[in-house]
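K.L.:
Let's see this in three dimensions:
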Amino acid sequence: MNTPLNGIRVLDLSRILAGPWAGQLLADLGADVIKVENPKAGDDTRQWGPPYLKNSDNQDTSEAAYFLSANRGKRSIAVDITQAEGQALIQKLAAHVDIVIENYKVDGLKKYGLDYASLSALNPKLIYCSITGFGQTGPYRARAGYDFMIQGMGGLMSITGEADGNPGAGPQKVGVAVTDVFTGLYATIAIQGALIERQASGLGQHIDMALFDVQAAVLANQASNYLVGGITPQRMGNAHPNIVPYQAFASKDGHIILAVGNDGQFKKFCDLAGCPELALDARFATNPSRVANRLVLCEHIATLIKQRNSEDWLAALEQKGVPCGPINTIDKVFNDPQLLSRDMRIQVEHPLAGSVELAGNPIRYSRSQLNQTKAPPLLGEDTETVLRDLLGLGADEIDQLTLKKIVR
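P.N.:
The predicted model follows:
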């Protein structure tokens, strides 16, 4: 296949979500990603269910939906890195790969001889990406870090949820582990940057990724509202701190999102809603004035939106070019004709279930292809193949390692 990362090989020592997300994206882009797992139970997320994948008899398999979400396209080898022979296998494999991804605690792999210093001595071209809660330096470096706590520490929960004084007020986490996902994306970008740099230098390097850093970075305009404007952002429910009207409103039979991004769109909305005078009112004519008079304007808009059904509003607003949308449940998302037309719901063969449905990769190239044909692997599915093909081990040697429970 004409994939962007064809010929690149990755050793993925990571678990849970941030590291595996980066590994899955690299696999989608064509890299050969070898996932190293604990022979006893594998990646923690294999047990993070229900739900579990169903087999042809509609019975639960051992494959949790969570694991399936982040490990497409990889090969799995089960190696006990706590034992010297297991460590030796990983060290030998590191000489045959371009990239290592790991998310152990700081210095957690040093005692096994699998840290950057040890492996780069064996392979100077190795790009080694470490993902931790707080990074390799700083006063918090030794702390464990998980998405939920980083959403709290990193400010995201302080701006997510209803404002104080409103029903249901209080900090809320996002419904997806977005800090992990963002960290996986940043890690992938960093790895590809290091691959390009290696073409000139001939050397690999260590990449230090921290969930806390990433969460601060993706605060985006909210970070600038504080750093530039000196304003500490607060929870505002579905409202936007810098744009009005840009939030959810209750309709006669549900809710819609009204996302007015400029003054022209606001005028179109007012004309459509039968209140053109609002667009001429000095309190609402420009976005800064609408932000300053947010409460009175949104109360008026809320009354208007409540008078018609969601479907009526969405059809009329779309026809006039006013940005709007429904609030879909996930089942509606994955049955949306637009999403289906973009191949965002894919089906791949699976050894236990016959096939498994997954969310597709959103990248679209004009010439290159993605590789999304291999299902997330069973635990140790590829141990024998990898040890034979990359390290030249014979069947007897692999059998001995299996008997000693070094591999599975």
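K.L.:
C-alpha from now on. contacts and neighbour counts both.
P.N.:
Noted.
K.L.:
Need the residues that contact stretch 188-206.
P.N.:
Residues outside stretch 188-206 that contact it (CA atoms under 8 Å, 6 or more residues apart in numbering): 22-23, 25-26, 99, 116, 120, 124-130, 207.
K.L.:
let's see this one next to it:
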Amino acid sequence: MDRPLEGFRILEVAQFTYVPAAGAVLADWGADIVKVEHAEKGDPQRGLVRVLGHTAGREGSSFSPIMEGPNRSKRSIGLDLSNPAGRPVLEELIRRSDVFLTNYLPAVRTKLAITVDDVRAINPNIVYVTGSGFGNEGPDSERGAYDATGFWARGGSADGVMGEGADSMAFMPAGAYGDNIGGMTIAGGIAAALLGRERSGKPSEVDVSLLGVGAWATQFTVNLALSSGGPLPKVKRKKTAAAGNPLTGSYRTSDGRWLQFSMLQPVRFWNEFVTAIGLERLVDDPRYATMEGIFADADQLGELFADAIAARTYDEWIADLAGLSGPWAPVQNSWDVGNDTALIENGRIVDIVDADGVNQKLVANPVKFDGRPVRMKRAPQFAEHTDDILRELGLDDDQLIELKVSGAVT
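P.N.:
This next block holds a predicted model:
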């Protein structure tokens, strides 16, 4: 069963990436996702032309990665939730859905009559899911958030990657970084809620906050700080090896790229490692037969290893270290990741055809079922499936025209 959610219907009333990313994962897993977009404006993310200094799309192409990633394989209906004429459409969609998924703030949900009580009055068996900034309880429940604020800054990641005395704040390594991690978390919560409903007959109310996801991601240091009774002191980071163990940490190649090593058992990998980087004279060196011996000379060894690795290029090291059994990895850029053989061979980079008929590629969610590739389609154009969805609900052409004239649908 490579599409375990096939037959489940998700009604997504959400925008930008955080909650829509959850819908994308569920679509990868086989669910039918109907995305409700504002009848006039659509998802505001469609209007973004630059993201973190990068152009969001290519001129002359309908393909926009920031829309395709979190919205692939969905159907889009343009529906004005504030227009009374469109309310029967929304209610029929709710009746036919297993999950109601939204990232609207509580006050907006109340205004639009899409609170859990409103939705459950229409479909008592529906799983109701919110993706929030700071949770649905407490003083910040009405505050909106993006991943840069709720996940990255307030959740501890930004501080965690900054060294002592940093003169600038480190930003996320990619756009929608926390959104995509959070979306995966929401998808897991929905899958658990559907399983629980199948077993108990009772639908759940699920909330996943960006702050909660951020705290989960940094829980190692958060838990350590809580047990220590205060903020953790900043550890002075070296330019290359991690403190104490020169077989962990990063080393720079001759062409300015980097390799990351994580051999937490340095004695085990010692002979293999020093041989691989051309320091055979250190094989079976009695000074480094124990972890204590390696740690005692960590600074000196780190400099020695750095010089050895700095003598060759990134591509040369990729080839020369291919057979190294100790954990290591090249520090890849986005292009490298998109062309990573392991991702491609495992079906995590998927080919699709965009709205212009051009072949494109997208990253799949990391979960694989039964060794089967993900079956994925492009994201919908704005309101692309409005007529099809309305006809599924039993509306005829005259009713469609009436709704469009009223401005309730697009």
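K.L.:
that older thread, which of the contacts of stretch 188-206 of the first structure tops the neighbour count?
P.N.:
residue 23 (34 neighbours; other CA atoms under 10 Å).
K.L.:
Tell me the secondary structure of that residue, please.
P.N.:
Under DSSP: H, G, I helix; E, B strand; the rest coil, residue 23 of the first structure falls in the helix class.
K.L.:
how much space between it and residue 262 of the first structure?
P.N.:
Distance, residue 23 of the first structure to residue 262 of the first structure, using CA to CA, to the nearest Å: 39 Å.
K.L.:
thinking again about what came up before, identify, from the contacts of stretch 188-206 of the first structure, the entry nearest to residue 356 of the first structure.
P.N.:
residue 25 (18.1 Å; CA to CA).
K.L.:
What sits closest to that closest one if chain neighbours are left out?
P.N.:
Nearest residue to residue 25 of the first structure, sequence neighbours excluded (CA to CA, 6 or more residues apart in numbering): residue 188, at 7.3 Å.
K.L.:
The one you found: how many residues sit nearby?
P.N.:
For residue 188 of the first structure, using other CA under 10 Å, the count is 21.
K.L.:
Aligned to it, what sits in the second structure?
P.N.:
In the second structure, residue 188 of the first structure lines up with residue 187, judged by TM-score structural alignment.
K.L.:
any idea how far residue 93 of the second structure is from that match?
P.N.:
Relative to residue 93 of the second structure, residue 187 of the second structure is positioned 20 Å away (CA to CA).
K.L.:
try residue 20 of the second structure
P.N.:
As for residue 20 of the second structure, its distance to residue 93 of the second structure is 17 Å (criterion: CA to CA).
K.L.:
next one: residue 30 of the second structure
P.N.:
With CA to CA as the criterion, residue 30 of the second structure and residue 93 of the second structure are 18 Å apart.
K.L.:
same check, this time on residue 220 of the second structure
P.N.:
Taking CA to CA, one finds residue 220 of the second structure at 42 Å from residue 93 of the second structure.
K.L.:
These two: which has the busier surroundings?
P.N.:
With neighbours defined as other CA under 10 Å, residue 220 of the second structure and residue 93 compare such that residue 93 has more, 23 against 10.
K.L.:
pretty sure that one belongs to a helix, no?
P.N.:
Yes. Membership of residue 93 of the second structure in a helix is supported by three-state DSSP.
K.L.:
count of residues packed around the residue nearest to it when sequence neighbours are not counted?
P.N.:
Closest residue to residue 93 of the second structure in three dimensions, ignoring its sequence neighbours and counting by CA to CA, 6+ apart: residue 11, at 7.2 Å. Burial of residue 11 of the second structure is recorded as 22 neighbouring residues (other CA under 10 Å).
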